[in-house]
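this one's sequence-less:
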């Protein structure tokens, strides 16, 4: 039974009841990290109080309970993504490590000099720098798909850029600056038609919409737990089984081995091949509970709610004279980036902070996109299902007050 999303849902999140600079907190930096519901916090404490033991390494009951909970979390992730196989779910530190695993563990061994990696200038640095590094080491060429004037991906140009030389298309599912949603299914079809693979940065998608890997037919998918109510330090890399077989592990040690001799070692099958050492057991368990929470709400319900809320916010922001909003006028993801004429975004964010409003300001780990927008930085408000119209109204009022302060002073 799915529950409805209402203003009362904030009560599930202890930190959202707090104050900042004496003002009731309005948290609008969800693209950076989300707040944690009490059920996740309770589960983390319960694990350490009642089940704390190392996984796989003991026949005693405590270790067996920890192992069972850890593997149950993997099953929850697989179900959440509709992944073909549970064994294709690799636990990592987060999206960044997942993408680096693909670049260094797969690309280094399987891509050849002269091949091309196709990206866009709207990528987060985590989905850009690893490919730059790989290109330099392997003699690969980076090719960029053009953006339309509203910041969306130009699919006609993608059709031109993705060709027989393409080894990989590396693209975000949702832009962390513009909120644009890329048609990764069409891009996957285009990549596969040309014998290429596709890796998708799902950090801003998995928390906000239903991701069906069987339907999308991607090759790699990565996301972070802390952006979807889970703890920090836990993330996921999903890849098709044959690709995992062709990947080399990057961390060597306990639990990722099959047999070890004095001079040779054979590796375990995925997922264990990529999870050397003691994993983030509590993080995985916490992520599993976060997935339970999101599943009960319903990912479709979350997306519909956020679409309505971001539409309301954009309409309100357009009332402010001198405010420029970046990205499509109509969008369904809850990320809105903007600048106020004559005011640096860091100054705007600082004055909003004094009013209890938390937004992000800077280049958002997307400097090439800032260059495309022809701005050094911007402010960003990013919504989640626990945000409300009242939060949006407070942001608008806060921006207007900030503008008046810098124009006239108090």
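In hand now; what should we look at? Given the structure is predicted, the values throughout are model-derived calculations rather than measurements.

CA only for contacts and neighbour counts going forward, please
Noted.

where along the stretch 101-250 of the chain do the strands fall?
In the stretch 101-250 of the chain, the segments counted as strands under DSSP state E, counting those that start in this stretch are 116-120, 141-145, 166-172, 197-201, 220-224, 235-239.

so which elements touch the fifth one?
Secondary-structure packing of strand 220-224 (3 or more Cα pairs under 8 Å, 6 or more residues apart in numbering; DSSP states H and E): helix 95-101, strand 197-201, strand 235-239.

hang on, the earlier thing: indicate which one of the strands of the stretch 101-250 of the chain is closest to residue 67.
strand 235-239 (17.7 Å; Cα to Cα).

buried residues in stretch 257-273?
In terms of neighbour count (16 or more other Cα atoms under 10 Å), stretch 257-273 has its buried residues at 257, 267, 270, 271, 272, 273.

from the chain's centre, how far out does that stretch sit?
Relative to the centre of its chain, stretch 257-273 is centred 31 Å away, using Cα atoms, centre = their mean, to the nearest Å.

which residues are in contact with it?
Contacts with stretch 257-273, where a contact means Cα atoms under 8 Å, 6 or more residues apart in numbering, come from 87, 88, 89, 90, 244, 245, 249, 255, 256.

buried members of those residues into ChimeraX, please.
Buried subset of these, written as a ChimeraX selection, criterion 16+ other Cα under 10 Å:
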select :87,88,89,90,244,249,255,256
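
quick one: which of the contacts of stretch 257-273 is nearest residue 80?
Distance to residue 80 across these (Cα to Cα) is lowest for residue 89, with 11.1 Å.

want to compare, so here's the second one:
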């Protein structure tokens, strides 16, 4: 049995005061904190093995290369890819989606084709497809959201059709906190001859993801949202599709031979990884995966669900507070977007920060969703496994105090 109260001690940043109050960090959908194990991995690389990978035969280069590729294997196991050739290191989810737009999209999307996304997508899963549609004369189509905050699967069955070339959907919404039916969407896409791309930024850190079981063609996620460093991420792709794609960045170890007027590329996965990669980031991401695997993703998912079961009814009991997305805790992840009547989200987040509670406020890089919901912005509290019920209580207390302040001017 994992003692999650003890795991909190692995995160030194949490033990500080903000505005003379103990920090309650509830902005995990934006980025997660790093355990000592990951910080040590970064420091160890730079202090002991700092060398470029794949290029040298000296000892430091060989150690760095071994650790870098060992992290790739850890990721392969973590998401159950068939082989490491299907695991590409990127700067993050955004980079992976842009690579797909530029490489796969430019090669295989034709004029008159359709690209399907949903109204709940992050900007990183909207703009690359907008740009691709503009370049190729394709049509961008959106799947609607039901009144209770779910992706409308019945409409998806109509929107995804024989003209669809690409379907790209978030596994978990970064605003509505809903888990989307990826397996059903994959089946719809494949039945219509389309490829399925999944934005997994909010899923991989919080639940067990098996890319073979999902049968997704591509799956992108970020290291910094799963206890890893910033600037490192992963794009998974099926080998047969990656082999048909051309790289969009050139130079460094992605090259096989360079002639005066043409060049050839290395085999997968290296043909996509131009220049000196984020070696330290990749190695530290491997350490983060070791850490998460030791806890167990099923355990993390169950614990976070316990926190949602605890905090969501308390939020729903606050008069004038509206939670967006599904209202049943069993359908809601630890991402909770809400507004307090009469208080702008930015003012609300500022007031909570004065109580030491860090939440996000704004459009959460989802402006089309805000427009769809007829909202200018929301506040958002997002939980991770190092949070606890005391953090939830502090959030509720701070919200009640803020409500009273804006009502009576007393805090």
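Done, it's in. None of these values were measured; they are calculated from a predicted model.

superposed, what's their TM-score?
Remark: TM-score between the superposed chains equals 0.99 [TM-score structural alignment, normalised by the length of structure 1]; 408 aligned residues with a Cα RMSD of 0.8 Å.

about what we covered before: among the buried residues of stretch 257-273 of structure 1, which one sits closest to residue 227 of structure 1?
residue 271 (22.6 Å).

which position in structure 2 pairs with the closest one?
Aligned counterpart of residue 271 of structure 1 in structure 2: residue 269 (TM-score structural alignment).

rewinding a little: reformat the buried residues of stretch 257-273 of structure 1 as CSV; add distance to residue 291 of structure 1.
Converted to CSV, those look like this (distance: Cα to Cα, whole Å):
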residue, distance to residue 291 of structure 1
257, 30
267, 30
270, 22
271, 20
272, 22
273, 24
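
what's near enough to touch the nearest residue to residue 323 of structure 1 once chain neighbours are set aside?
Of all residues not flanking residue 323 of structure 1 in the chain, residue 340 sits nearest, at 4.5 Å (Cα to Cα, 6 or more residues apart in numbering). Residue 340 of structure 1 is in contact with 322, 323, 324, 348, 403, counting by Cα under 8 Å, 6+ apart.

residue 92 of structure 1 too?
98, 233, 234, 235, 236, 237, 275.

ok, so of those, who is nearest residue 187 of structure 1?
residue 237 (19.3 Å).

how many neighbours does the aligned partner of that closest one in structure 2 have?
If you follow residue 237 of structure 1 across to structure 2 using TM-score structural alignment, you land on residue 235. For residue 235 of structure 2, the number of neighbouring residues by other Cα atoms under 10 Å comes to 26.

could you do residue 50 of structure 2 as well?
Using other Cα under 10 Å, residue 50 of structure 2 has 16 neighbouring residues.

so the residue of structure 2 positioned farthest from its centre is in which element?
Within structure 2, the residue lying farthest from the chain centre (Cα atoms, centre = their mean) is residue 260, at 40.9 Å. Here residue 260 of structure 2 sits in a region with no helix or strand, counting by DSSP states H and E.

please report how far the alignment partner in structure 1 of it lies from residue 275 of structure 1.
Using TM-score structural alignment, the partner of residue 260 of structure 2 in structure 1 is residue 262. As judged by Cα to Cα, to the nearest Å, residue 262 of structure 1 and residue 275 of structure 1 stand 22 Å apart.

also residue 19 of structure 1?
According to Cα to Cα, residue 19 of structure 1 and residue 275 of structure 1 sit 39 Å apart.

between these two, point out the one with more neighbours.
residue 275 (23 against 14).

tell me the residues of structure 2 aligned with stretch 130-150 of structure 1.
Aligning stretch 130-150 of structure 1 against structure 2 (TM-score structural alignment) gives residues 128-148.

to clarify, my last question referred to stretch 15-22 of structure 1.
Using TM-score structural alignment, the partner range for stretch 15-22 of structure 1 is residues 13-20.

same question for stretch 33-52 of structure 1.
Matched against structure 2 by TM-score structural alignment, stretch 33-52 of structure 1 falls on residues 31-50.

so which residue is smack in the middle of structure 2?
residue 201 (1.2 Å).

would you list the strands of the stretch 101-250 of structure 1 in a markdown table and tack on distance to residue 300 of structure 1?
Output for the strands of the stretch 101-250 of structure 1, formatted as a markdown table (distance: least, Cα to Cα, whole Å):
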| stretch | distance to residue 300 of structure 1 |
| --- | --- |
| strand 116-120 | 27 |
| strand 141-145 | 29 |
| strand 166-172 | 20 |
| strand 197-201 | 20 |
| strand 220-224 | 18 |
| strand 235-239 | 21 |
